[in-house]
Each structure stands twice: as C-alpha cells, then as structure tokens.
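> here is the input, now give the coordinates:
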Amino acid sequence: MVTRDFSGYEVAKALVNKGNFQWVRTPGDHAVLKWEHPDGPEVKKRSVTIPLHDRVRVGTLRGIAEDAGAKDFEKFCEWIDRNR
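This is a model prediction of the structure:
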C-alpha cells in the first residue's frame, strides 16, 4: 500500500525540488507554490497552497494533487514518497 502520511514541508519540498514549482510566499503556516508551463504563462500555470503542518490530511493531499495537475492520486503519493 502506498503511504499517504506526509508533512506539508515534505510535499512542498518535493514539488519545488522535482516538480519545477517555485515557492512564492509563506502566509502564516501555508506555502504558496506556483508553476508555469515552459512555453510561458499564457499556455498554462498552476498555483498550489500547502499547509505546513506535521501531517497533511488525505483530503487536503488530494486537493494538492489536483491543484498540482496530478491525474492519479496514488501515483502522486508514490512520487512524493520517492522525492521527499
């Protein structure tokens, strides 16, 4: 079974280091990450907000995966696990 037990910092770190997201700001205890398509922002861009908690709930993690553009939640969790 794939683990779904990640801290918010682990998720943000994987998206920044391996997912080409940029850490834009940290309002309170949340990280705001942005991603732009390599061909420019007019093609596609994404924004993801991640709570920097010790443990991210599964429903919140699903929302982060969706906002980040993941098509398969299980594969997203496997990818985070490999890259945290």
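> please make it C-alpha for all contacts and neighbour counts, starting now.
Will do.
> do a quick rundown of the strands in the protein.
22-25, 30-36, 45-51 (DSSP state E).
> tell me the buried residues in the last one?
Buried residues in strand 45-51, defined by neighbour count with 16 or more other CA atoms under 10 Å: 47-51.
> including distance to R62, could these go into JSON lines?
Conversion of the buried residues of strand 45-51 to JSON lines gives the following (distance: CA to CA, whole Å):
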{"residue": "S47", "distance to R62": "15"}
{"residue": "V48", "distance to R62": "12"}
{"residue": "T49", "distance to R62": "12"}
{"residue": "I50", "distance to R62": "11"}
{"residue": "P51", "distance to R62": "13"}
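> I'd like the structure of this one too, to check against the first:
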Amino acid sequence: MNSRMLIAEIMADGWILKRVKGSHHHFTHPNKTGLVTIPHPKKDLPANTVKSIRQQAGL
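Below is the predicted model of the structure:
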C-alpha cells in the first residue's frame, strides 16, 4: 500500500491534517485521542507499518 491510499483511508474516517514536518504528515481526530503520523510520499509502506498506523487510527 502506498502512503496516498492510507492518507485517503484515514481522512475518510475523519482524521484531519494537523501539520507536516519534513516527509511526515501528522493527523488528529476531533473525537479520538492521539496523533497519527504517516510518512509521505512513500510508494510501498511495509505491511507492519500499515497495520500499526491503522491501529493508532482505530480502523
């Protein structure tokens, strides 16, 4: 999975881009706690990284 697809997936769940620092995009959610960080642009994210990001986002 690439970073663009993962960003679209979490934004569809209501996550909002808070800031960009270098090649990392940081997202917050109005109702969920925490901060989700996604490296972008990246064509192939490792499966464990995608799994971890989805768990952090509550997907």
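> same list as before, the strands of structure 1 that is, but in JSON lines and with distance to S7 of structure 1 included.
JSON lines is the format used below for the strands of structure 1 (distance: least, CA to CA, whole Å):
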{"stretch": "strand 22-25", "distance to S7 of structure 1": "16"}
{"stretch": "strand 30-36", "distance to S7 of structure 1": "12"}
{"stretch": "strand 45-51", "distance to S7 of structure 1": "9"}
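> so for F6 of structure 1, which of the ones you listed sits nearest?
Among the strands of structure 1, the nearest to F6 of structure 1 by CA to CA is strand 45-51 (11.1 Å).
> in structure 2, what residues pair with that closest one?
Alignment of strand 45-51 of structure 1 against structure 2: residues 33-39, by TM-score structural alignment.
> give me the residues contacting that stretch.
With contact meaning CA atoms under 8 Å, 6 or more residues apart in numbering, stretch 33-39 of structure 2 is reached by 3, 7, 23-29, 53, 56-57.
> understood, closing this out.
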